[in-house]
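Engineer: give me the fold of what follows.
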Amino acid sequence: MSIVSSQDYRDAMSCLGAAVNIVTTDGNAGRAGFTASAICSVTDDPPTLLVCMNRGSSAYASVTGNGVLCVNVLSGRHERLSRLFGGGIPVDERFAAAAWSTLETGASVLIDCAVSFDCSIVDVANVGTHDVLFCRVVALRRSDCTDNLIYFGRDYHVVRAGLT
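Structural biologist: Just a heads-up that it's a prediction; the model follows:
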């Protein structure tokens, strides 16, 4: 069996478009947030999604320590915010760039995003450099989402809903 190199794998993954999200947390372990595209639905009964998170992330200790997070699905107007939460910018500056509220868990909910999934982490699996966080959705907020911010081909794109 041949071994696929990390670079070949990353190059191939650039062909897989994915929604861009800002994952946030808040609580005793601190406020934090990061940009993520490795998120998907697991089941609707009970409502559960998964978030893949690098254990080397600056947000890792806060997310796992708090045990809660919010997945904020971004619209086209959020590209700049996504870049801020992509790393290297102090946490306070990241959050100062947008308007936030909370739902059930206390994690930050982006006021004008397409949808926010407020979650409690119910299970964790370790795989390579990442943890796969299984997150029970305890509350959500939807807007009139007409577009999503997508990451494809190592760049941002906006996908708009068809007009009916």
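
Engineer: all contacts plus neighbour counts: C-alpha atoms, from now on.
Structural biologist: Will do.

Engineer: ranges for the helices of this structure?
Structural biologist: Under the criterion DSSP state H, helices of the chain are mapped to 6-13, 60-66, 79-84, 91-96.

Engineer: check these for me and report the most buried one.
Structural biologist: Ranked by mean neighbour count, the helices of the chain are led by helix 60-66 with a mean of 19 (mean count of other C-alpha atoms under 10 Å).

Engineer: this one next, for a side-by-side:
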Amino acid sequence: MSARSALALAVEPSEQALAEDFKRAMRRLTSTVSIIATGVDGTRSGMVATAVSSLCTEPPSLLICINRTASLYQPLLANQRFSVNLLDATQNRLVGIFAGQLKGSARFEHGQWESADDLPYLSDAQATLFCSVDARLSYATHEVIVGRVEKSRVNERISPLLWQDGKPAQSCELIH
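Structural biologist: Take a look at the predicted model:
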């Protein structure tokens, strides 16, 4: 082994150290908090998510990332349709509920949930995007799902609930 190779091995972090460094870095990536929801045979499923991103406008589409062990995963694949509800800063209490404090349909006893075309949506969310599964990509423990937006609802107030450094945050408008 050359001196250069030995030095490279000594400086490269272990997988565990790399994972910890990655988590620390991602705590600096601020994201809007959403609730992804679907329904199958009258049973609603939902989870909180920050791994949601716009993809393109032609056709209108977005990406969501779901762990294949999440309770939402199988119902979403069965229905092939879902809503993405972008939370308002006042909806912080829903995060814990949809992150595991409650299970199954009990989660939907909290918040102002309605149904459109048999798809649950949060009527007072900042915005709701109604999507159909258009493509999927498996990667490690997760499924990256392309949702083609079929319709959307937008409330006028813009005050997103954000997630930063492992806790809720709120945006502020910068004055120019």
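
Engineer: what does the superposition give as a TM-score?
Structural biologist: The TM-score (TM-score structural alignment, normalised by the length of the first structure) is 0.91; 163 aligned residues with a C-alpha RMSD of 2.0 Å.

Engineer: ok, the aligned residue in the second structure for D112 of the first structure to I36 of the second structure distance?
Structural biologist: Under the alignment (TM-score structural alignment), D112 of the first structure maps onto D124 of the second structure. Per C-alpha to C-alpha, to the nearest Å, D124 of the second structure is found 14 Å from I36 of the second structure.

Engineer: neighbour-wise, which of these two wins?
Structural biologist: Neighbours were counted for D124 of the second structure and for I36 using other C-alpha atoms under 10 Å; I36 has more, 28 against 19.

Engineer: quick one, what contacts the aligned partner of the more buried one in the first structure?
Structural biologist: In the first structure, I36 of the second structure lines up with V23, judged by TM-score structural alignment. Applying C-alpha atoms under 8 Å, 6 or more residues apart in numbering, we find V23 of the first structure in contact with G33, F34, T35, A36, L69, C70, V71, N72.

Engineer: hang on, V73 of the first structure packs against T24?
Structural biologist: No. The criterion here is C-alpha atoms under 8 Å, and V73 of the first structure misses it with T24 at 11.3 Å.

Engineer: show me what contacts the residue nearest the centre of the second structure?
Structural biologist: Centroid-nearest residue in the second structure, with C-alpha atoms, centre = their mean: A49, separated by 2.5 Å. Applying C-alpha under 8 Å, 6+ apart, we find A49 of the second structure in contact with V33, S34, I35, I36.

Engineer: for the aligned residue in the first structure for V48 of the second structure, what are its contacts?
Structural biologist: Aligning on TM-score structural alignment places V48 of the second structure opposite T35 in the first structure. With contact taken as C-alpha under 8 Å, 6+ apart, T35 of the first structure is in contact with V20, N21, I22, V23, S82, R83, F85, G86.

Engineer: ok, now H142 of the second structure?
Structural biologist: By C-alpha under 8 Å, 6+ apart, H142 of the second structure lies in contact with C65, I66, N67, R68.
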